[in-house]
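A.B. asks: Fold the stuff below for me.
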Amino acid sequence: MPISLRLDPDIEARLAHLSRATGRSKTFYLRKLIEEHLDELEDAYLAEHALEQLRQGRDRVMTSEEFWRDLEG
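C.D. replies: Here you go, the predicted model:
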């Protein structure tokens, strides 16, 4: 799936330098970054979203007693 993105000029220059120095494409490094760090981004942003849901009263925290009672029942 083709994706287009704009990078900060400094980041693009670093990526281009790495690409030239190693003989690998910029796409190779962008793909590696996504593959190796997407889990971390998902964790961070989904946790942030869940926290915002709690703050807005759209969700609630279950007590340990509620958890175990629901699990048993």
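A.B. asks: all contacts plus neighbour counts: C-alpha atoms, from now on.
C.D. replies: OK.
A.B. asks: Would you mind measuring from E35 to M62?
C.D. replies: The gap separating E35 from M62 is 33 Å, by CA to CA, to the nearest Å.
A.B. asks: ok, now L71?
C.D. replies: From L71 over to M62 (counting by CA to CA), the distance is 12 Å.
A.B. asks: so L5, which of the three states?
C.D. replies: Using DSSP: H, G, I helix; E, B strand; the rest coil, the secondary structure recorded for L5 is coil.
A.B. asks: The structure of the following sequence is requested for comparison with the preceding one:
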Amino acid sequence: MPQINLRVDEETEHRLQYLSARTGRSKTFYATEALTQYLDENEDYLLAKDALEEFSQSNDDAIDLADVVWPV
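C.D. replies: Sure thing, here's the model as predicted:
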């Protein structure tokens, strides 16, 4: 498995250590989870940004929010 070395400030190290001690999970587990969540959110943002840009450059009409049928 690939490895990344990460430098963090003392407060972040303390928080990771505390969480690890309280839960029995490793600091690596939490760092990996945090990085995965960060990447997921930023990838979603970029997809939405690209979709908005594509729509803005198209001649498609927007749908009024009041006309959207939401699933129940």
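A.B. asks: Quick TM-score on the pair, please.
C.D. replies: Overall, the chain-to-chain superposition scores 0.57 on the TM-score scale (TM-score structural alignment, normalised by the length of structure 2); 54 aligned residues with a CA RMSD of 2.5 Å.
A.B. asks: So which residues of structure 1 form helices?
C.D. replies: Per DSSP state H, structure 1 carries helices over the ranges 9-22, 26-55, 64-72.
A.B. asks: For I3 of structure 1, find the nearest of those.
C.D. replies: Proximity of the helices of structure 1 to I3 of structure 1 was assessed by CA to CA; the nearest stretch is helix 26-55, lying at 10.4 Å.
A.B. asks: The closest one: how far from the chain's middle?
C.D. replies: Put simply, helix 26-55 of structure 1 sits 0 Å off its chain's centre (CA atoms, centre = their mean, to the nearest Å).
A.B. asks: what do you get for stretch 22-39 of structure 1?
C.D. replies: Computed by CA atoms, centre = their mean, the separation of stretch 22-39 of structure 1 from the middle of its chain amounts to 14 Å.
A.B. asks: so where in structure 2 does that stretch end up aligned?
C.D. replies: Mapping stretch 22-39 of structure 1 onto structure 2 (TM-score structural alignment) gives residues 23-40.
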